[in-house]
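In: Sequence first, then the predicted structure:
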Amino acid sequence: MAKSPEEMANAMIANMKEKTGKTLDQWLTVAKKSGQEKHGQVVKFLKSEHGLTHGFANLVAHKFLQSDAASAEGGDDALVAAQYAGPKSDLKPIYEALIKAVRAFGKDVEIAPKKTYVSIRRNKQFALIQPSTKTRVDLGINLKSETAKGRLEKSGSFNAMVSHRVRLESPSDVNKDVKAWLKKAYAEA
């Protein structure tokens, strides 16, 4: 059985000193002294200036910025609540419709909230849900075998971790086409 993201992160943290020469706390000090404030900047700094692999640099950046569920106070629920707070609160039913749809695919679907989006995984990420504006949720889907057309757009600059994007403005937008795209991405993951 595959390890959960938390189990993988804990294993990396346990092996960090042996693999990188420093403990997580020491790397957090390095990240703080860098002056970088964005995830990508921290990762780039740790890789280029300190030779960390992407996996370790990514883990340190998440821990430093407290952008992973394990670091965020309140965990997964708090991350999702923060995403749909204030002017984006009307978008929560879209999120809930998407979660209901993907949970129906099987018990191996993993819902992994991050600071600004929710990753949907099986063996690997096959979708992500992000409240992008106060009127729209963007659904990113990994469907490299599908040609972009109609509502299924190329992801473009939206997010490099997915191949396509679907813009959703109401729960009714989570229709049979969206569910079929998600199901296909789940099958390919």
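Out: Structure's in. What do you need? Predicted model, so just to flag it, every value in this text is computed and none were measured. Residues are numbered from 1 along each chain as shown.
In: can we go C-alpha only for contacts and neighbour counts from here?
Out: OK.
In: Over to stretch 115-127 now: how far is its first residue from its last?
Out: End-to-end distance for stretch 115-127, by C-alpha to C-alpha, to the nearest Å: 16 Å.
In: buried sites along the lengthiest strand in the chain?
Out: Scanning the chain for the longest strand, with DSSP state E as the assignment, gives strand 125-133. Residues 125, 126, 127, 128, 129, 130, 131, 132 are the ones in strand 125-133 that count as buried (16 or more other C-alpha atoms under 10 Å).
In: give the contact list for the first one.
Out: What it means is residue 125. Taking C-alpha atoms under 8 Å, 6 or more residues apart in numbering, we find residue 125 in contact with 119, 142, 189.
In: here comes the other one, which I'd like you to weigh against the first:
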Amino acid sequence: MNQLINIEASTGKSLKVFTDLVQASRLEKHGQIVKMLKEEHGLTHGNANLIATKARATLAGDINTPEDLLANLFPEKKLHLKPIYNKIASIAASYGADVTILPQKSGVSLRTKKQFALVTIPNMKAIKLGLKLKDVDATDRLNTAKGMCTHEVVIGDADDIDDKVAGWLLTAYEQSR
């Protein structure tokens, strides 16, 4: 989603505007849409490809609102984990108006200008809270991780979100600003 924000910032056009342009063009094939976006709107291939993919999905009725994405992350068999997510999201939102909670297909990104945490649901037993932390040592609960998240905490119950977990989340937030 960050790429979409960057596209809008550089072109002044939202995904909705580009979707309307794609619809007005009456082009249906992905490659034709990418070519049109590059030639007529000056987009790079990567940006044109993303816009074409999103626009075609929207026009086909595959609209993934944040609410839809969140509902898909918590189907009935994982619904018991939603209170854990709700508590994490509530804590993160309390840190400031600059916090964005962005549901995606595979998890929920917590971000300011940069992503500082990622909530994923790897199984039916727990939620994984990935954190981007600099100069923080692992503990028995805070494990090292690979990728964007340097650390992760596995949380099986909302009561497991104590002052330590909230403190790690706050540190990740503060370091992202």
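Out: Sure thing, it's come through. Since the model is a prediction, treat every value here as computed from it, not as a measurement.
In: What is the aligned counterpart of residue 164 of the first structure in the second structure?
Out: Residue pairing (TM-score structural alignment): residue 164 of the first structure is matched to residue 151 of the second structure.
In: again with residue 180 of the first structure
Out: Using TM-score structural alignment, residue 180 of the first structure pairs with residue 167 in the second structure.
In: So for the helix or strand harbouring its match, what gets flagged as buried?
Out: Per DSSP states H and E, residue 167 of the second structure falls inside helix 163-175. Buried residues in helix 163-175 of the second structure, counted by 16+ other C-alpha under 10 Å: 165, 168, 169, 170, 171, 172, 173.
In: In CSV, list those residues along with distance to residue 103 of the second structure.
Out: Shown next, in CSV, are the buried residues of helix 163-175 of the second structure (distance: C-alpha to C-alpha, whole Å):
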residue, distance to residue 103 of the second structure
165, 21
168, 21
169, 17
170, 20
171, 21
172, 18
173, 17
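In: and the residue most central in space within the first structure, which of the three is it?
Out: Residue closest to the average C-alpha location in the first structure (C-alpha atoms, centre = their mean): residue 119, at 3.8 Å. At residue 119 of the first structure the chain is in strand, as set by DSSP: H, G, I helix; E, B strand; the rest coil.
In: State the distance from the residue mapped onto it from the second structure to residue 149 of the second structure.
Out: In the second structure, the residue paired with residue 119 of the first structure according to TM-score structural alignment is residue 109. Remark: distance between residue 109 of the second structure and residue 149 of the second structure (C-alpha to C-alpha) = 11 Å.
In: which helices and strands does the biggest helix by length in the second structure pack with?
Out: If you go by DSSP state H, the second structure has its longest helix at helix 45-59. Packed against helix 45-59 of the second structure by the contact rule (3 or more C-alpha pairs under 8 Å, 6 or more residues apart in numbering; DSSP states H and E) you find helix 15-25, helix 30-41.
In: among these, which is nearest residue 93 of the second structure?
Out: helix 15-25 (25.5 Å; C-alpha to C-alpha).
In: Please enumerate residues in contact with that closest one?
Out: 4, 8, 33, 51, 52, 54, 55, 56, 58, 59.
In: now, among these, which is nearest to residue 95 of the second structure?
Out: For the contacts of helix 15-25 of the second structure, the nearest to residue 95 of the second structure is residue 4 (24.7 Å; C-alpha to C-alpha).
In: what's the spacing between the helix or strand containing that closest one and its chain's center?
Out: According to DSSP H and E, residue 4 of the second structure maps onto helix 2-11. Counting by C-alpha atoms, centre = their mean, to the nearest Å, helix 2-11 of the second structure is centred 15 Å from the centre of its parent chain.
In: how big is the angle separating that helix from helix 30-41?
Out: For helix 2-11 of the second structure against helix 30-41, the angle by axes from the mean of the first three to the mean of the last three C-alpha atoms, to 10 degrees is 30 degrees.
In: Helix 2-11 of the second structure to strand 115-120, inter-axis angle?
Out: Going by the same axes, to 10 degrees, helix 2-11 of the second structure makes 140 degrees with strand 115-120.
In: quick check: angle from the longest helix of the second structure to helix 30-41?
Out: Using the same axes, to 10 degrees: helix 45-59 of the second structure against helix 30-41 is 120 degrees.
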